[in-house]
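**Q** got a predicted model here, sequence first, then my questions.
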Amino acid sequence: MTVNKKEFADRMAENGGITKKAAREAVKLFIKTIEDFLSEDEKIMISGFGRFEVRTMKEKVGNLKGNSCVIPEHEYVGFHASNLLMDRIQEIKKIKNEGINDEG
């Protein structure tokens, strides 16, 4: 399942005990701020969460329907999750799975 911006903000409102409107504004502001820093070639490190940065993909030869083609050098946004975030995700999944197994 893919969560969209509205669904993300609504969950944030639930978790934070704030209005959906406030959560949606906070999400918009968060995204805008990330865009601002990345457009200035700044890396963004959020402790316990991860790192965002603009990376460069070098030119390479690709394959398009059996024909080789040149994919030009281009920039993209990379994200690297922190070890703490990955540990938390695994812990939450384990707890949820144990809850499911206990019911069955």
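**A** Arrived safely, thanks for sending.

**Q** could you use CA atoms for every contact and neighbour count after this?
**A** Fine.

**Q** tell me which element K32 is part of?
**A** K32 belongs to helix 20-39 when assigned by DSSP states H and E.

**Q** which strands or helices does that helix pack on?
**A** helix 5-16, strand 44-46, strand 50-57 (3 or more Cα pairs under 8 Å, 6 or more residues apart in numbering; DSSP states H and E).

**Q** what residues sit buried inside it?
**A** Applying a neighbour-count criterion of 16 or more other Cα atoms under 10 Å, one finds K20, A23, R24, V27, L38 buried in helix 20-39.

**Q** ok, and here's another one to check against it:
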Amino acid sequence: MTLTKATIIEKLQEELGSAGFTKSKSSEVVETLLTIMKDTMEKGEDILISGFGKFQVREKAQRKGRNPATGDAMMLAPRRVVTFKCSGRLRERINGGE
């Protein structure tokens, strides 16, 4: 099952509901966090979350490509992409160790 934004909001509210976190407050927190992350990456800056991993913005140069539908050669424009590298602790948890 894929973890969605709605599921994150729901789980946050469940975990912190006893502390007065309503569903709308949980939604506001998640939206604010995602906005901060998007704004940071838009500036080309990386995001490092200890114990979780690192989101990196990387530059890709212009390169030759091929249209898969027609097979025609074409030039792909330079662009920025986001990569994620998980932390060692997260990798251990994913692979069964805690």
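**A** Sure thing, it's come through. As the structure is a computational prediction, the values presented were derived from the model and not from experiment.

**Q** of all the helices and strands packed on helix 20-39 of the first structure, which one is nearest L84 of the first structure?
**A** L84 of the first structure lies closest to strand 50-57 among those, at 8.8 Å (Cα to Cα).

**Q** in the second structure, what stretch matches that closest one?
**A** Structural correspondence for strand 50-57 of the first structure: residues 53-60 of the second structure, per TM-score structural alignment.

**Q** how much does that stretch stray from the first structure?
**A** Stretch 53-60 of the second structure, aligned to the first structure and superposed, deviates on average by 1.2 Å (mean Cα distance after the TM-score superposition for the first structure).

**Q** which residues does that stretch contact?
**A** Contact with stretch 53-60 of the second structure is made by 41, 44-48, 78-87, 90, as judged by Cα atoms under 8 Å, 6 or more residues apart in numbering.

**Q** sorry, back to before: may I see the helices and strands packed on helix 20-39 of the first structure organised as TSV, with distance to Q90 of the first structure and mean neighbour count added?
**A** Shown next, in TSV, are those (distance: least, Cα to Cα, whole Å; neighbours: other Cα atoms under 10 Å):
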stretch	distance to Q90 of the first structure	mean neighbour count
helix 5-16	19	15
strand 44-46	19	14
strand 50-57	16	16
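
**Q** which one of those lies closest to I100 of the first structure?
**A** I100 of the first structure lies closest, by Cα to Cα, to one member of those: helix 5-16, at 21.4 Å.

**Q** what's the mean deviation for the closest one versus the second structure?
**A** By mean Cα distance after the TM-score superposition for the first structure, the fitted helix 5-16 of the first structure averages 2.2 Å away from its aligned residues in the second structure.
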